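Trainee: sharing a model prediction with you, sequence too.
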Amino acid sequence: MMSRIVKANLLAPYTTTASKKYHCSFRNSCRYLSVSSSSPCNDESSKPRSIRTVGTVGQGLMGHGITQIAAASPHVVSVVAYDPSGIPALDAGRDRISSSLDKMVSRGKMTPEDAEAMLGKIIFTKDMDAFSPSAGGTDIVIEAIIEDLDIKKNFYRDLDSQCHSQTIFASNTSSLSVGDMAAAVSSERRQRFVGIHFFNPVQMMKLVEIVRTSDVDIEAVNAVMQFCENIDRKAVLCADTPGFVVNRLLVPFLVQAMEMLDRGDVAGGPRDIDACMKLGAGHPMGPLHLADYIGLDTLKFILDGWIARYPDNSNFSMPDCLVEKVKSGHLGRKVGKGFYYWNGGKRGDPVV
């Protein structure tokens, strides 16, 4: 049913009816930031800007999921799905979305008509000029390409010249500095440049980290926070620091487990280290199990970047066992071997 691309039906411009914006400081628990403390809450001009048209860049593991959940929102009228790698990457992303929708239809969670309508919102394209004002443009462009700062900066430099000045740029980076990427665009665009870190699998994970730089405009932040609410995600606003919130807490935790393994602190090895955190701390899976699930090469890549940029930060260290496993190609679940043996998604015994 989902094998063909359905052309998007572009709807008429939408007038926002966004909900009331709360007034609070960056450190408060309220959802939005205020432009000024004196602005009345019922002032229409204080409401977040509405994001109705979305662009996504990179249709891989993360990107296709972002495309899918954006298209699923009744608040979004169209999604321009672009991949700089061209047609094969676009086809793979489209097929992943189609497969996901087929499963939802088969389980009774969506009608075939709704699935077709959702696909009909998505325009798959290999041309970056689909983001240009002459092509209609988008309110936001969410980038999910390779985690390489130079590649991202070159991409944003090109994208900046294509898009309308009011288009918000948002990077799905999990480990790079958003400010470093924003340095590649104009000073005007930097006011509308944020991090928007989704989690894998995007279709299931409800958290999004919104990363605020020192240059970003409050209205852009509020618009992105409202967008996350509109796609049924919990947005957490955070500063542009290494790892933001989740990875800053998670990666050092995983490193500590690996360094315990390096030192031989636990006689039972990976199985007992993981059992301690499951049974003693209530975690659904232990740190070495989770490391395998994430990908040991991914963790090493994050640590390499942090250690290079912050060499004096003792929180960022590289376990010997991680280096050895990545060097040997034992990257975890995706290759069938890491700290554990894997058979597809099923974990086996620890690797001795």
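Mentor: Yep, that arrived.
Trainee: from now on I want contacts and neighbour counts done on CA atoms only, so please keep to that.
Mentor: Noted.
Trainee: hey, where'd the helices end up in the stretch 51-200 of the chain?
Mentor: Taking DSSP state H, counting those that start in this stretch as the test, the helices found in the stretch 51-200 of the chain are 63-72, 87-106, 112-119, 149-162, 178-182, 187-190.
Trainee: could you point out which of those sits nearest Phe227?
Mentor: helix 63-72 (9.2 Å; Cα to Cα).
Trainee: who's in contact with that closest one?
Mentor: Applying Cα atoms under 8 Å, 6 or more residues apart in numbering, the contact partners of helix 63-72 are 54, 56-59, 76-79, 81, 93-94, 96-97, 118-119, 121-122, 143-145, 198, 201-203, 231.
Trainee: so how far is that helix off the chain centroid?
Mentor: How far helix 63-72 lies from its chain's middle: 11 Å, per Cα atoms, centre = their mean, to the nearest Å.
Trainee: so that helix versus helix 87-106, what angle?
Mentor: Here the directions of helix 63-72 and helix 87-106 differ by 50 degrees (axes from the mean of the first three to the mean of the last three Cα atoms, to 10 degrees).
Trainee: among the helices of the stretch 51-200 of the chain, single out whichever gets nearest to Lys300.
Mentor: Taking Cα to Cα, helix 149-162 is the member of those nearest to Lys300, at 15.9 Å.
Trainee: put this next to the previous one:
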Amino acid sequence: MDRPPLQTIAVVGLGTMGTGISDILARAGREVIGIDTSESAARRALRSLENSTARSVATGRMSEDERRGVLSRFRTFRDLHAAAEAELVIEVVPEEYDTKCRVFAELDTLVKPQTILATGTNALSVTRLAADTDRPERVLGLHFFNPAPAMKLVEVVSSVLTAPQAVAAVTRLAEELGKSPISVGDRPGFVADGLLFGYLNQAAAMYESKYATREDIDAAMRLGCGLPMGPLALLDLIGVDTARTVLDALHAESGDRLHAPAPVLRQLSDAGLTGRKAGRGFYTYDSPGGAELVPDAQSPAEDAAATAGRPVARVGVAGSGTMASGIAEVFARAGFATVLAARSEEKAEAAKAAIASSCERAVRKGRMSAAERDATLGRVSPAGSWESLAEADLVVEAVAEDLDVKRALFARLDGVCKEGAVLATTTSSLPVVACARATGRPRDVVGMHFFNPAPAMKLVEVVRTVLTGDEAHATVREVCARLGKHPVDCQDRAGFIVNALLFPYLNNAVKMVQDHYASLDEIDAAMKLGGGYPMGPFELLDVVGLDVSLAIEQVLHREFRDPGLQPAPLLEHLVAAGCLGRKTGRGFREYARP
């Protein structure tokens, strides 16, 4: 049997990433030379491999003989001279240019002429590192994601000097390791981190401005977007200092204010509060390197003196579209008598029919019994006039996302609804206070932003204006608890939490394609495989609708006046051409006609 290419591989730097890469390589039959100047780091790397392979044996994924073979293929050294016979060297030392440059300069004098030198950087210039060697054509980036054994994405980064043969060799290696490699050019952050770190930076700035608590920011992005971790918890995992380094490099390249590190990142870094590895960052952990959260001064506490909400037994939902019927279903399932009011009896009956179809699907899937379906539908009363909402304790508006339409409805509700009723709007981007000021009871108006599909999504953004009273705010939070939803508090500004963080990320993905840096498929794959996102940005844009996305991005740009938030011209052009996503059969991709 032929000897596979790149059989002997040196890994320089045996921290978390270097240890994970060594684990993958040794399991794949490669001879691995682990190099670290710290003897304790080398011992930890060996112990980690021993433990991981022992778990594999215990779970039946590896035999004891195979385990011995893996362990025999991993040797550790403290000197770079050990890399002399390697066919590939992967450098994963700290993210500092001077440190990496010294390593590359020494390796350049030690390894064979045909040896490939790869850097694991996700922020520094591969081109600059390559230019400082005598073999720039054999220097490239090989960016694994943490934890390396689990994450499928590997970014293979070429400089303008890199030979195609070197790229092909490491791409083949990545495939043999069971990874999904994508080839990208040399710019800070590459694809995944280039999109991810802007989003993380905005989350840090949102927290720093006290717009929302760290817990609510993280819960909003997990529950509203299906992300595996909230942004602040992820910053702690990555390392606050590492994030700051990446953002500095991104900002130096782009000049985009969205990439200028939030001051809180510098403050935490300078204080040594770098995240999990230090035992404290945005959160506090049980020990340095630990993952278990422990309470600290910022942890939310039960306030016995908190304002009690008003009693709510009867709920009104104003509207007849998808969101209105979904929200009415949520209330009815939770036991509330629900009036579903629309502009005509026909629209109201059609909305109730949509609820019936949804409940029937739930019965077929075993998520609801036939008796529960019948009880839910029995609680929904369709009505063709707003006057039917007169006795509701809480009215939730879910009409078109048009401020004039919403203001007119709130003015009407003000004259119809009883004194003490709480009036809520489900807007995702319009000012709640504008709806409040259309009434004579602004203290009773609040935002209650459900996510689509409302029966499935757990998150509700509870938006308090400067005029909202404590009782109205408490009422909505208590109702959310009865619905089985997770409320997060935020103030009345464009995008609230989720859209203010999500849509700049989507806009930056469009700019990346517009700049011809990467393809739609590469970017979608990078964010799903490297970031754990349930959908890639272009999949999501086509589902949401490009016109809806553009409207939200325009609102964000008007609110914050930040040039980095200006919608990408490519998005504007597609919307102007009527390419709105799945609903029109074409957006960033083409689909079967709806």
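Mentor: Looks like it arrived, so ask away. Computed from a prediction, not measured in an experiment: that's the story for all the values here.
Trainee: mean neighbour count and distance to Ile294 of the first structure for the helices of the stretch 51-200 of the first structure - can I get that in a markdown table?
Mentor: As requested, these are exported to a markdown table (neighbours: other Cα atoms under 10 Å; distance: least, Cα to Cα, whole Å):
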| stretch | mean neighbour count | distance to Ile294 of the first structure |
| --- | --- | --- |
| helix 63-72 | 25 | 17 |
| helix 87-106 | 18 | 20 |
| helix 112-119 | 18 | 29 |
| helix 149-162 | 16 | 21 |
| helix 178-182 | 22 | 22 |
| helix 187-190 | 17 | 31 |
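Trainee: out of these, nearest to Phe301 of the first structure?
Mentor: Nearest to Phe301 of the first structure among the helices of the stretch 51-200 of the first structure is helix 149-162 (12.2 Å), distances taken as Cα to Cα.
Trainee: which part of the second structure lines up with that closest one?
Mentor: Using TM-score structural alignment, helix 149-162 of the first structure corresponds to residues 403-416 of the second structure.
Trainee: before we move on, what about stretch 283-290 of the first structure?
Mentor: The aligned range for stretch 283-290 of the first structure is 533-540, by TM-score structural alignment.
Trainee: same check on stretch 104-119 of the first structure?
Mentor: The alignment of stretch 104-119 of the first structure onto the second structure (TM-score structural alignment) spans residues 362-377.
Trainee: circling back to that earlier point, mean per-residue distance, the match of helix 149-162 of the first structure to the first structure?
Mentor: After superposition onto the first structure, stretch 403-416 of the second structure sits on average 0.9 Å from its aligned residues (mean Cα distance after the TM-score superposition for the first structure).
Trainee: Asp240 of the first structure matches what in the second structure?
Mentor: In the second structure, Asp240 of the first structure lands on Asp492 (TM-score structural alignment).
Trainee: give me the number of residues near the nearest residue to its match once chain neighbours are set aside?
Mentor: Counting by Cα to Cα, 6 or more residues apart in numbering, Asp492 of the second structure lies nearest to Thr465, which is 5.2 Å off, once chain neighbours are set aside. Per other Cα atoms under 10 Å, the neighbour tally for Thr465 of the second structure reads 22.
Trainee: Val141 of the first structure too?
Mentor: Counted with other Cα under 10 Å, Val141 of the first structure comes out at 25.
Trainee: ditto for Ser132 of the first structure
Mentor: Applying other Cα under 10 Å, we find 17 residues neighbouring Ser132 of the first structure.
Trainee: that one contacts Gln162, correct?
Mentor: Yes: under the criterion of Cα atoms under 8 Å, Ser132 of the first structure makes contact with Gln162 at 5.1 Å.
Trainee: got the contact list for the residue nearest to the spatial centre of the first structure?
Mentor: The structure's the first structure has its C-alpha centroid closest to Phe198; by Cα atoms, centre = their mean the separation is 2.8 Å. Counting by Cα under 8 Å, 6+ apart, Phe198 of the first structure touches 62, 66, 172, 205, 207-209.
Trainee: just the ones in strands from the residues you listed, please.
Mentor: Counted as lying in strands by DSSP state E, out of the contacts of Phe198 of the first structure, are 207-209.
Trainee: tally of neighbours for the residue mapped onto Leu261 of the first structure from the second structure?
Mentor: Leu261 of the first structure maps onto Val513 in the second structure when the alignment is built from TM-score structural alignment. Per other Cα under 10 Å, the neighbour tally for Val513 of the second structure reads 15.
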